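1. need coordinates for the below:
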Amino acid sequence: MTKKRPLILVTNDDGITAPGIRTLISIMNTIGDVLVVAPDSPQSAKGHAITISETLYCDKTSIDTDAPQEEYSCSGTPVDCVKMATHEILKRKPDLCVSGINHGSNAAINVIYSGTMSAAVEAGIEGIPAIGFSLLDYSMKADFSHCKEFILTIVNQVFENGLSKGVVLNVNIPKLQASQIKGIKVCRQANAHWEEEFDKRTSPMGREYYWLTGKFVNEDKGEDTDEWALANGYVSVVPTQFDLTAHHYIQELNTWNLNE
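-> Predicted coordinates for the structure are as follows:
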């Protein structure tokens, strides 16, 4: 008996034509039956935003005419794409959702802002095993060729072992040659942050406007973090949960006089 191929949902936040997602689609086609639902334009740093006050469009398309996947271009956010796929397009729940390959890092605090990871998180909320993949190269001409072996390894391990309820994987791949990457490390999220600044300018019409700028600051010296792994030539894998409860602080809060 032929083993049934898994159904894999592919999405991203850089847009359906971005090189990263086209690479991820081609890799997933070697594993299973692929459905693509991705934004029709870049949606980076949208976080877990959803469309509630505007019309949402989702049109069937065919970007790779000689490829087997079914594709839909959505006017909404990455989270909208997952919702549309699971509640409108698919007749059954996919066996896996993969998001990416993102152009740029989603390590450390970047996971909070990431549309790529929010799509994976939304799939996790729906009970779908999910992984977000990112390459530490922001260029639209980035070389994704060395990502394949690591993506295949991680995806196959997820199919073999499953993921715990409420957990998705945040995978970041360094911008190195394949021969320079030392392996895969399971990590924690580094305690790092952005120090934001605003570049204030004036338009030709005399109106002030701003560009968000800043620098990334990593004060975490631990050698078990995603930032350390990436800086030292490893692919980082962080198990990420969407339950934001600070469980360790519940007992402390219960000592407060909250009912007086």
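2. C-alpha from now on. contacts and neighbour counts both.
-> OK.
3. now do the strands in the stretch 51-200 of the chain.
-> Using DSSP state E, counting those that start in this stretch, the strands of the stretch 51-200 of the chain run over 58-61, 70-74, 96-103, 130-135, 167-173, 183-186, 192-202.
4. how about those in CSV, adding distance to residue 110 and mean neighbour count?
-> As requested, these are arranged in CSV below (distance: least, C-alpha to C-alpha, whole Å; neighbours: other C-alpha atoms under 10 Å):
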stretch, distance to residue 110, mean neighbour count
strand 58-61, 28, 14
strand 70-74, 24, 22
strand 96-103, 12, 28
strand 130-135, 11, 28
strand 167-173, 11, 27
strand 183-186, 17, 17
strand 192-202, 8, 12
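5. could you also give me the structure for this next sequence, so I can compare it with the first?
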Amino acid sequence: MLILLCNDDGIHAEGLHTLYESIKSLGRVVVVAPDQEQSASSHSITLHQPLRLKKHQQNFYSVTGTPADCITLGVHEVLKKKPDLVVSGINHGANLGYDVHYSGTVSAAMEGTIMGIKSLAFSSVFLEEKPRFKPAALFAKRLIKSLGRHELPEGVMLNVNIPNVAASQLKGPVICRLGMRHYGEVIVQKLDPRGRKYYWIGGDQKNFADIPGSDCNAVIEKKIAITPLSIQMTDFSFLEKMRNWKI
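-> As a prediction, the model looks like this:
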């Protein structure tokens, strides 16, 4: 099996290396990851400046771009063919609910899905506590092995969130819908030494919406949450209603 491994936390991230060590026995695993932090880069691609590809060691490459860039260069330049699987993660933090629209980790897997490659994204759900990546990496290996017995529909990837607890405390996995996360203040305003305003975007997480069957509810219960995500974003139920609009 040929696996292309990526993330959005960068080539040196602990979650990436822990996942590599866990799945390298499954076949040839090639890492193509951003050269620096690319969290919340979503599905952006680099069009207005050149990209540089650097080989660090055998099967490890970094790219001066986004996670989606990494998948593109990984497939077309490093591997020069489609891998059997694209794996993204392990993300340093959750990708629950609306997070998936902003996540570079999820978007790397989504880029693989667009290319017609079976793809998965893994995230470890932690805030301030010390991350435990090994239980997440062991589950990732288990799920990848199970894909040999199951087929993913065309255009569908799996988004996996693993609670940051000891392996003995993990429950599930459970198949979930996306939930909703609520955040605090989004804009932080400060002054530079010359008295000019500048801003940081990003609020603290406050809580989850209580939605039974959602990924957010699952991880609160220490359950591994698996959510199938589709690249087809059309709302078909509203599509039919909208055809009756008089515009």
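6. before we move on, the earlier item: what's the closest of the strands of the stretch 51-200 of the first structure to residue 15 of the first structure?
-> The closest of the strands of the stretch 51-200 of the first structure to residue 15 of the first structure is strand 70-74. By C-alpha to C-alpha, the value is 8.6 Å.
7. that closest one maps to which residues in the second structure?
-> Counting by TM-score structural alignment, strand 70-74 of the first structure falls onto residues 59-63 of the second structure.
8. mind checking how far the matching stretch is from the chain centre?
-> 18 Å (C-alpha atoms, centre = their mean, to the nearest Å).
9. cool, and stretch 67-80 of the second structure?
-> A distance of 16 Å separates the C-alpha centroid of stretch 67-80 of the second structure from that of its chain, computed with C-alpha atoms, centre = their mean.
10. likewise stretch 54-72 of the second structure?
-> On C-alpha atoms, centre = their mean, the centre of stretch 54-72 of the second structure falls 16 Å from the chain's centre.
11. that stretch: end-to-end distance?
-> Taking C-alpha to C-alpha, to the nearest Å as the measure, stretch 54-72 of the second structure stretches 15 Å from start to finish.
12. same question for stretch 89-102 of the first structure.
-> 24 Å.
13. coming back round to it: residue 246 of the first structure is nearest to which of the strands of the stretch 51-200 of the first structure?
-> Across the strands of the stretch 51-200 of the first structure (criterion: C-alpha to C-alpha), the nearest stretch is strand 167-173, sitting at 15.7 Å.
14. against the second structure, where does the closest one fall?
-> Under the criterion TM-score structural alignment, strand 167-173 of the first structure matches residues 156-162.
15. just give me the mean distance for the matching stretch relative to the first structure.
-> Average distance, stretch 156-162 of the second structure versus aligned residues of the first structure after superposition (mean C-alpha distance after the TM-score superposition for the first structure): 0.4 Å.
16. what does residue 114 of the first structure align to in the second structure?
-> Residue 114 of the first structure maps onto residue 103 of the second structure when the alignment is built from TM-score structural alignment.
17. hang on, the earlier thing: show residues contacting the match of strand 167-173 of the first structure.
-> Outside of stretch 156-162 of the second structure, the residues within contact range by C-alpha atoms under 8 Å, 6 or more residues apart in numbering are 94-96, 106, 109-110, 113, 118-125, 136, 215, 219, 223-231.
18. mind checking which of these are in helices?
-> Per DSSP state H, helices hold the following members of the contacts of stretch 156-162 of the second structure: 106, 109-110, 113, 136, 215, 219.
19. write the ChimeraX selection for whichever of these are buried.
-> Entered in ChimeraX, the line below selects the buried ones among these, by 16 or more other C-alpha atoms under 10 Å:
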select :106,109,110,113,136,215,219
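20. need the ones in helices among the contacts of stretch 156-162 of the second structure in JSON lines with distance to residue 143 of the second structure, can you?
-> Output for these, formatted as JSON lines (distance: C-alpha to C-alpha, whole Å):
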{"residue": "106", "distance to residue 143 of the second structure": "17"}
{"residue": "109", "distance to residue 143 of the second structure": "15"}
{"residue": "110", "distance to residue 143 of the second structure": "18"}
{"residue": "113", "distance to residue 143 of the second structure": "17"}
{"residue": "136", "distance to residue 143 of the second structure": "11"}
{"residue": "215", "distance to residue 143 of the second structure": "17"}
{"residue": "219", "distance to residue 143 of the second structure": "17"}
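21. need the max-distance pair from the ones in helices among the contacts of stretch 156-162 of the second structure.
-> Pairwise over those, using C-alpha to C-alpha, the maximum falls at 113 and 219, 24.9 Å.
22. of all the strands of the stretch 51-200 of the first structure, which one is nearest residue 24 of the first structure?
-> strand 96-103 (6.1 Å).
23. could you find the closest non-adjacent residue to residue 119 of the second structure?
-> Excluding its sequence neighbours, the residue lying closest to residue 119 of the second structure (C-alpha to C-alpha, 6 or more residues apart in numbering) is residue 86, at 4.6 Å.
24. in the first structure, what residue corresponds to the one you found?
-> Match for residue 86 of the second structure (TM-score structural alignment): residue 97.
25. how about the contacts made by its match?
-> Shown in contact with residue 97 of the first structure (C-alpha under 8 Å, 6+ apart): 8-11, 120, 123, 128-131.
26. if you set the cut-off to 6 Å instead, what comes out?
-> 8-10, 130 (C-alpha atoms under 6 Å, 6 or more residues apart in numbering).
27. name the element the corresponding residue of the first structure for residue 25 of the second structure belongs to?
-> Aligning on TM-score structural alignment places residue 25 of the second structure opposite residue 30 in the first structure. Using DSSP states H and E, residue 30 of the first structure falls within no helix or strand.
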